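>>> Got a predicted model here, sequence first, then my questions.
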Amino acid sequence: FRPETGQEAQFLASLIEYSIAQGASDLHLLPRHDGSHVKIRVNGELLSRSEPIGSLELHKYLVNRIKVLCSMDITARCKPQEGSFSVPAQEFCCSVRVSLMPTVQGEKAVLRFMGNSKLLSLEQLGFDTETLARLRETADSGEGAIVFVGATGSGKSTSMYALLKKLASSNLSLVSVEDPVELYLPEISQTSVDERAGLDYPTCLRSVLRQDPDVIMLGEIRDEVSAKMAFQAALTGHLLMTTVHARDVREAFLRVFGLGVDAVSLSQSLKMVIAQRLVPKLCERCKVVDLQESNILDFECYKPVGCVICDYTGFSGQALVCESLVLTPDLRESLAISKGEMPSAERLEDSSAYIPYSRGIQSLLRQGVIEKAACL
């Protein structure tokens, strides 16, 4: 990863190591007319500098070095390419997923850092007490599907890994199918999807079901075949955890129905849906009381300022806010006869099994963890 010679290669290694040290989830290398520009995404915010880090010639070298690390075709500059490599660190090995896209100025490279932190437990993730208790109870049942939803980078995979870590001590057969494997766990049989080699989600899932699994983690449901097979597995005595891209619990039903899963199968297999968001946490060192908002809300809340500890952003880290729904017998019955329609907002709000986003946001606001603007 870091060669002994070659200033450009060493510069790329330093840039990647700096991004990891800052807790960045993504590193962007963008070619522009005035040179190569860099952006990093920290705490969900894309940070950039106005000055280029070097010339377009340097940018070409950096991209070629990335291609070498990923074993990509160096000569292919006019087509998208994807790959991955690993960065060794003191306490962990960070996996880097790379996407290259040709632009009019050259190839843009986006590096996503995965597994660049220690594996957290369920208790450390920040779930509210009630959601955490329901998640444990659902997982301990040993069958059915738990679906995590949210935008890219909302912590869905982190939550599933934490749940796998909890189940790993229960003498169970745990397997995962991911694209790619983001964090390596010694207690779990992990398979990384490789569509170029014919190892896609449906193929992996068919084989996994013959491996005597108790718990199946499916990185993402993307197609109709995988969706039907996954929820069928949840009906036959397996615990399934997976993700879909949706903004909230209601939209998750619409997404699964759109993948071809019928209402009856879903009502019988689905146990719990958790929608996640990550919001910036106020820096404990420099946050101050927001007098205007405190007077309006009638309780003490805070706003960001900025200091050397938080790099003058006013924020340090991210807090988890979630919405959750446990499928009760009444909800299962109404879902089975819904003909593929998502539950109404009124029906969810009337259910004691539903916890809205607003409850968690209000709790974090009262604790002084987030600012009022994060509630919008």
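Structure's in. What do you need?

>>> can we go C-alpha only for contacts and neighbour counts from here?
Will do.

>>> May I see the buried residues of the host helix or strand of G83?
Using DSSP states H and E, the element containing G83 is strand 81-88. For strand 81-88, the neighbour count (16 or more other Cα atoms under 10 Å) marks Q81, E82, G83, S84, F85, V87 as buried.

>>> Was I right to think the fifth one contacts S99?
Meaning F85. No. Between F85 and S99 there is no contact under Cα atoms under 8 Å: 11.6 Å.

>>> try this one next to it:
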Amino acid sequence: MATGLRAQQALINLKADSAVEMVATLVQRAVETRATDIHLEPRRNGYQIRYRVDGFLYIVAEIDENMGREIVSRIKILADMDITERRLPQDGHFRFSTPTAEYDMRIATVPTHFGERMEIRLAEGGKVFSSVEDLGMSEADVEIVNSFVANPHGIVLATGPVGSGKTSTLYSCISRIDRDSVNVMTIEDPIEYIIPGANQIEVNYRVDFDFVNGLRAILRQDPNVILVGEIRDEETARIAIRAGMTGMLVFSTLHANHAVGAVTTLFNFNISRFLIANALVGAMAQRLVRKVCPECQASVKPNDAAARALGVKKEQMKNWNMVRGEGCEECFFTGYRGRTGIFEIFQVTPEIRTLIMNGATEAELQAETQAQGMTSLRKSGMEKVKSGMTTVEEVVRVLGQ
């Protein structure tokens, strides 16, 4: 893994006169580096500060214990948290403004052996969602996803591990819907971004308001389109499937390695094959890969190792536009800047529906979908390498050999 940000000797200078200035510098620099998270971590001899950029954590500062505590206390004040309570986890949030945008800072603390650890999640307020076309899908996949969104009812699922961009993809899908003419409602944990024209609800476990209770409440609000942040259990799955069967279009996420795995996961939640076959419109599996920095990219020649990693012959790669990033100030010496998605779009066709009802295995469903032209995650990643958008190493990192 690239050392990246660690190579910048003076990335952030926190030797300010006050905690107020230190926090402002810390957050402002995080915004400038496109960080999604800030980690303040107590260590034996002080605090370590790390930014998460494009999915990777980088050390950006190491400060003494007193300075670390001052920063933590200042942020707790901003987030309306109890600064005297260091024995229990706490949550809070505050707003941070820059000349170009406003950010919602979500704060979570937890006591550790060396002191109070703090995690800060940065979410840009008023963010304009990427269009489906800009997520990284092929033209054929965009057409299929648009057909999902055009359905009047059913359930559409996004699958993948935590942090793979599932929620952003569903937000992009919902942004295509005319929210003035239909009732769009969401139940989320937490609300990531505000969707103009949608009625968004956040779960609150402290008062026993979870996905199940939230979804039941939504069904009494005359919804047309529902976004369920995640299907985690049998009851949520059952209510979501029933909603999709009774005239509503439901979007949700669940954990499955591949798009076809959505069928297996629903079946493991004790949803009948009949209901799955008739409610499921399709599923989108996805991962995020880092894009090669355009400022420092250089051409590379195909080699045997790269061919083996992607499962192709070296001769097939001779016309590929393969590149890698050399590392520069623009990408903080990582060789990468930004991320894009690789996708596997599973559409429930009449043939697939019949297979599901007849008890087909996941392998049989996978074989049929690929026979119908579905692009696998690996092939999607291969196309990104071929076009010079990412590297073989990134695809292997995300998908394995």
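Sure, I can see it. Computed from a predicted model, the values in this text were never measured in an experiment.

>>> And the TM-score, once the two are fitted together?
Here the superposed chains carry a TM-score of 0.90, computed using TM-score structural alignment, normalised by the length of the first structure; 369 aligned residues with a Cα RMSD of 2.3 Å.

>>> Which part of the second structure matches the strand holding G83 of the first structure?
Strand 81-88 of the first structure corresponds to residues 90-97 of the second structure when matched by TM-score structural alignment.

>>> residues making contact with that stretch?
If you take Cα atoms under 8 Å, 6 or more residues apart in numbering as the criterion, stretch 90-97 of the second structure is touched by 76, 78-81, 102-110.

>>> repeat that for 6 Å
Residues outside stretch 90-97 of the second structure that contact it (Cα atoms under 6 Å, 6 or more residues apart in numbering): L78, A79, E102, Y103, D104, M105, R106, I107, A108, T109.

>>> Narrow those residues to those in helices?
Taking DSSP state H as the definition of helices, the contacts of stretch 90-97 of the second structure contribute L78.

>>> Turn the contacts of stretch 90-97 of the second structure into a markdown table, columns for distance to R179 of the second structure and neighbour count.
As requested, these are exported to a markdown table (distance: Cα to Cα, whole Å; neighbours: other Cα atoms under 10 Å):
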| residue | distance to R179 of the second structure | neighbour count |
| --- | --- | --- |
| L78 | 34 | 16 |
| A79 | 32 | 19 |
| E102 | 24 | 16 |
| Y103 | 24 | 19 |
| D104 | 24 | 19 |
| M105 | 27 | 25 |
| R106 | 27 | 19 |
| I107 | 31 | 22 |
| A108 | 33 | 19 |
| T109 | 37 | 21 |
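
>>> And the contacts of stretch 90-97 of the second structure, which is closest to K291 of the second structure?
Set against K291 of the second structure, the nearest of the contacts of stretch 90-97 of the second structure by Cα to Cα is Y103 (24.3 Å).

>>> you'd agree the closest one is up against E124?
Yes. Contact criterion Cα atoms under 6 Å: Y103 of the second structure and E124 qualify, at 4.3 Å.

>>> For the second structure, which segments count as helices?
Secondary structure of the second structure, counting by DSSP H: helices at 19-32, 65-78, 139-150, 166-174, 211-219, 234-245, 261-268, 273-279, 304-310, 350-357, 362-371, 377-386, 392-399.

>>> Which one, of these, ends up nearest to I201 of the second structure?
Comparison of the helices of the second structure against I201 of the second structure by Cα to Cα identifies helix 211-219 as nearest, at 7.7 Å.

>>> which residues make contact with the closest one from outside it?
Residues outside helix 211-219 of the second structure that contact it (Cα under 6 Å, 6+ apart): T236.

>>> equivalent range in the first structure for that helix?
The aligned range for helix 211-219 of the second structure is 201-209, by TM-score structural alignment.

>>> How far off centre is that stretch?
22 Å (Cα atoms, centre = their mean, to the nearest Å).

>>> again with stretch 222-241 of the first structure
For stretch 222-241 of the first structure, the distance to the chain centre is 20 Å (Cα atoms, centre = their mean).

>>> follow-up on the earlier one: farthest-separated two in the contacts of stretch 90-97 of the second structure?
The most widely separated members of those, counting by Cα to Cα, are E102 and T109 (22.5 Å).

>>> in the first structure, what residues pair with stretch 158-170 of the second structure?
By TM-score structural alignment, stretch 158-170 of the second structure lines up with residues 148-160 in the first structure.

>>> Buried ones in that stretch, by neighbour count?
F148, V149, G150, A151, S154, G155, K156, S157, T158, S159, M160.

>>> do stretch 331-345 of the second structure as well
For stretch 331-345 of the second structure, by 16+ other Cα under 10 Å, it's 331-337, 339-345.

>>> repeat for stretch 27-39 of the first structure
Using 16+ other Cα under 10 Å as the test for burial, stretch 27-39 of the first structure gives L27, H28, L29, L30, P31, R32, G35, S36, H37, V38, K39.

>>> Find me the equivalent region of it in the second structure.
Aligning stretch 27-39 of the first structure against the second structure (TM-score structural alignment) gives residues 38-50.

>>> Check stretch 321-332 of the first structure too.
Counting by TM-score structural alignment, stretch 321-332 of the first structure lines up with residues 342-353 of the second structure.

>>> That stretch: how far from the chain's middle?
Its chain's C-alpha centre and that of stretch 342-353 of the second structure lie 22 Å apart, by Cα atoms, centre = their mean.

>>> Start and end of it, how far apart?
By Cα to Cα, to the nearest Å, the extent of stretch 342-353 of the second structure from end to end equals 25 Å.

>>> cool, and stretch 321-338 of the second structure?
Counting by Cα to Cα, you get 19 Å between the two ends of stretch 321-338 of the second structure.
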